[in-house]
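Novice: predicted model and sequence below, questions to follow.
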Amino acid sequence: MTTFDEREIAFENKFAHDAEMQFKASARRDKLIGLWAAGLMGLSGEEAAAYAHEVVRAEVKGAGEAAVYRKLSADLGERADEATIRKTMQSMLAEAKDQLMTEIN
């Protein structure tokens, strides 16, 4: 195997790893924001966990982050405006990435 082939394989492996980590971070973000939204709606315990699972499924079934936003916006109504939801989604993504990095190390 040539050096070029080894580099190509390494690049493909890194790409696959990065895609997997992004998927995990997005799913974790969706769970975290689902729990946040559940709290705003007065849900707790198993109801909150079930709602968070619905939010995760929204991204998988829909068009990614946009589907999550649409679900949250529709479900929260007047409890949170667009800016609040989007800002919280960003902060939850950062938190999800931090959690994943902590678990890896």
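Specialist: That came through fine. Residues are numbered from 1 along each chain as shown.

Novice: going forward, measure contacts between C-alpha atoms and count neighbours the same way
Specialist: Noted.

Novice: quick check: which element contains the residue nearest to the spatial centre of the chain?
Specialist: The centre of the chain sits closest to Ser26, judged by C-alpha atoms, centre = their mean, with a distance of 2.4 Å. Using DSSP states H and E, the element containing Ser26 is helix 3-40.

Novice: okay, one more to line up with it:
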Amino acid sequence: MTILEKREEAAEKEYVTKLEQTFRVRARRDRLLSRWAADLIGRRDVDAYFGEVMTAGLAEAGDEGVFRKIWSDLQSVGASIEQEGLRETMRKFSLDAAQQVRLADADQQRSS
């Protein structure tokens, strides 16, 4: 294998790793957000609600599908939260999720 091929392979692995990490962070964020929202709207079936949120997230690129789903559900029960409040909560859970994924990755590397 030439140096160029090795560099290309390393770049591809790094790209795939970043994509996987981004997906895991988003899924973790959506799980945290689903638990939070389920509590506010009175849903006891948190896992089923998480599935609904994930489906909404896959239906639209970016975070808008998740935002619209949760915003609609919060509005349907008259929750007193502004759109910017929901967006801020999403940002907070994104940061929390990123930290949790990094810690899980570090634990996995230590145990390998």
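Specialist: Structure received. Treat the numbers as computed from the prediction; the structure is a model and nothing was measured.

Novice: apart from its chain neighbours, what residue comes closest to the residue nearest to the centre of structure 1?
Specialist: Leaving aside its sequence neighbours, Ser26 of structure 1 sits nearest to Leu93 (C-alpha to C-alpha, 6 or more residues apart in numbering; 6.7 Å).

Novice: report the contact partners of the one you found.
Specialist: Leu93 of structure 1 sits next to Ala25, Ser26, Arg28, Arg29 when contact means C-alpha atoms under 8 Å, 6 or more residues apart in numbering.

Novice: isn't the last one up against Arg86?
Specialist: No. When contacts are counted by C-alpha atoms under 8 Å, Arg29 of structure 1 is not listed as touching Arg86 (11.9 Å).

Novice: between these two, which has more neighbouring residues?
Specialist: Arg29 (25 against 16; other C-alpha atoms under 10 Å).

Novice: quick one: distance of stretch 42-55 of structure 1 to the chain centre.
Specialist: In this view, stretch 42-55 of structure 1 has its centroid 15 Å away from the chain centroid, taken as C-alpha atoms, centre = their mean, to the nearest Å.
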